[in-house]
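Student: quick one: sequence plus predicted model below, questions after.
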Amino acid sequence: MDEFMQTESIVLAPFETRHLDDAVALSRAAGWAHRREDWEMIWSLSQGRVALAGDRVVGTALMTPFGDTCSSINMIIVDESQRGRGLGRKLTTAVLELAENRECRLTATNDGLPLYEKLGFVATDQIVRHQGIVNRVNAPENAEWVEPDALPAIKALDRAAFGASRDALIDVLAKQGRFAAIRNDDRIVAFASTRLFGKGEVVGPVVAENVEQARDLLAFILSGKEGHFVRTDIPEQTGLSSQLEDWGMPQEGEVVAMVRGAVGRSQTPAVQTFCLASQAIG
């Protein structure tokens, strides 16, 4: 694909640092919670395209690669004044080309679902957003905060659960927030991350062997967040919704996880993702 693509009066161009402020404004107009710092985090790991009407950003899309085998298609926004003209499809197609032969994952609203189905994506899960002001939560005794020397074990667990390497993401999360873990003897068997996001904090990813470990990690992190606004995004089938509601984080929306060009796994992983890092990057 050419670096610049002309479509009527709209030009698609590489997403650069100078476009971040306009991207934040677009996402706020769409009702998203993302701060500039949240955009910067995802953009720092990604390649992308913007749609320009003159010097004004009227659309965005990012492709976040995870090694050579997998990617996330995310941050797809079209200015309200430009909707209904096929611009969302053009932006999505442009970043799919950036993904080359990688498996592509994304989350879709009901409005976006028909477009992504036409582009070859298949629904896999419902992703549920839970958020709110956290109640008093008792901390379990089997979880602890961990230091940077735990990152190799955390990366290995995340790779097993996600099915691709997200080492660069884990490094960024370690700089922006904290990791908690559960050990079996000296071996880390489950972990969770927390960081600032939007109008409060977010917990995720949470990777564990079972739902009990995932619940204990969430309880450990939330025990220090009483009175604070916290969000987490979970696959619906994890069964954590009722517990999160009890902790003051009701369900407030859902999206559909989708995949294109899925690469099958040779065996069932010993751990799974109970909470996403974010809807954008899984």
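Tutor: Arrived safely, thanks for sending. Numbers count the residues shown, from 1 in each chain.

Student: all contacts plus neighbour counts: C-alpha atoms, from now on.
Tutor: Noted.

Student: what is the burial count for the closest residue to Gln272 other than its chain neighbours?
Tutor: Distances taken as Cα to Cα, 6 or more residues apart in numbering place Ala161 nearest to Gln272, at 4.6 Å, with adjacent residues excluded. By the criterion of other Cα atoms under 10 Å, Ala161 has 21 neighbours.

Student: for Ala161, what are its contacts?
Tutor: Val207, Pro269, Ala270, Val271, Gln272, Thr273 (Cα atoms under 8 Å, 6 or more residues apart in numbering).

Student: out of these, which are buried?
Tutor: For the contacts of Ala161, a neighbour count by 16 or more other Cα atoms under 10 Å gives the buried set as Val207, Val271, Gln272, Thr273.

Student: can you tell me the closest non-neighbouring residue to the second one?
Tutor: So the one you mean is Val271. Glu209 (4.4 Å).

Student: now do stretch 161-176: distance to the chain's middle.
Tutor: From the chain centre to the centre of stretch 161-176 is a distance of 11 Å (Cα atoms, centre = their mean, to the nearest Å).

Student: comparison target below:
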Amino acid sequence: MSSSPPPDVAQDRLSLRAMTAADIEQAHALSAELRWPHRPTDWEQVFAHAEGTVVEQDGQILGTGLRWRWGTQHASVGLIIVSPAYQGRGIGRQLMHALLDGLEDHSVLLQATEAGRPLYEKLGFDVVGGVRQHQGVVTPTPLIAQPPGWRMRPAGLNELAALQSLDAAARGMPRSALIEDLLASAEACVVLDHEQTPRGFAMLRRFGRGHVIGPVVAPDVEGAKALIAHLAGQNTGHFTRIDVDAAAVLGDWLAAIGLVEVDSPTTMVRGKPLVYPEGAPTLFAITTQAIG
């Protein structure tokens, strides 16, 4: 029995254009084709801060890509999707060229899949690290006691500026509007204080199949564990995801509380390396793989 011929892609009928909110339904359908867990509301939240590009043919969206400008020198790109039936036709390359147009003087961050990495390397991206995606149903998680002078407490909306500053130092780029949005929509946000000064924070948010813990910013691994344990304990018995820095060596501990590793994208940057202030906290868990 012969297989079906591949779908026709006529280059003269392909068009690139700016993505609009009206495209989210088709964009969500594309991510569902790849079994990515994003809900329409997840798309809406990240698109609110993004500039998007779609490739379409005869009104059908075949591919998407989003970019986020953070300040005047930084950006990230993500949700670069090509319908499986149309992959291998150069659509991904067209999307990337459109997304990178105008970002020549920016440091551009992305999380690369194994399939996408060769293209990104050809476009000038360098490997700077990796992410480990962990997920599962959280088991009861003991709280981690704090040393003298340290304490864990809920974040207040009046602490937005402090959280924005911590995130900018840990991510190496300013993302004030994003952190404001996440703080307003998070189901829980906890702060790690040292002598009444915020030194780290973590958020628990609805995302995909359940909840996600991220971002997680902390001064050290033990602080990160304390923040994660606090939020994981609140979400015991529920599906939870966290995307952690591969260098953090948290894998065995996360697996012990029910969050097993399922994927390992590569962190890549094009342009100037990201700069972190002296004494900056560490970004132990990213917001999402799309945004970083």
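Tutor: Ah, there it is. Given the structure is predicted, the values throughout are model-derived calculations rather than measurements.

Student: returning to what we had before: need the counterpart of the residue nearest to Gln272 of structure 1 in structure 2.
Tutor: Superposed on structure 2 with TM-score structural alignment, Ala161 of structure 1 falls opposite Ala170.

Student: equivalent analysis for Asp186 of structure 1, please.
Tutor: Per TM-score structural alignment, Asp186 of structure 1 is aligned with Gln196.

Student: got it, and Arg56 of structure 1?
Tutor: With TM-score structural alignment as the criterion, Arg56 of structure 1 lines up with Gln60 in structure 2.

Student: next, count neighbours for that match.
Tutor: Gln60 of structure 2 has 11 neighbouring residues, counting by other Cα under 10 Å.

Student: now swap in the one 10 residues further on and tell me
Tutor: For Trp70 of structure 2, the count of nearby residues is 21 (other Cα under 10 Å).

Student: same question, Pro219 of structure 2
Tutor: 19.

Student: pretty sure it contacts Gly200?
Tutor: Yes: Pro219 of structure 2 is within contact range of Gly200, at 6.5 Å (criterion: Cα atoms under 8 Å).

Student: what ranges do the strands span in structure 1?
Tutor: In order along the chain, structure 1 carries the following strands (DSSP state E): 5-7, 10-14, 47-53, 56-66, 70-78, 103-108, 122-133, 143-146, 177-184, 187-197, 200-208, 229-235, 251-260, 272-275.

Student: quick one: buried residues of the fourth one?
Tutor: Residues of strand 56-66 of structure 1 classed as buried: Val57, Val58, Gly59, Thr60, Ala61, Leu62, Met63, Thr64, Pro65, Phe66 (neighbour count, 16+ other Cα under 10 Å).

Student: repeat for the third one
Tutor: Of the residues in strand 47-53 of structure 1, those with enough neighbours to count as buried (16+ other Cα under 10 Å) are Gln47, Gly48, Arg49, Val50, Ala51, Leu52.

Student: measure Lys118 of structure 1 to Ser46 of structure 1 for me?
Tutor: 24 Å (Cα to Cα, to the nearest Å).

Student: neighbour count winner among those two?
Tutor: Between Lys118 of structure 1 and Ser46, counting by other Cα under 10 Å, Ser46 is the more crowded of the two (19 against 10).
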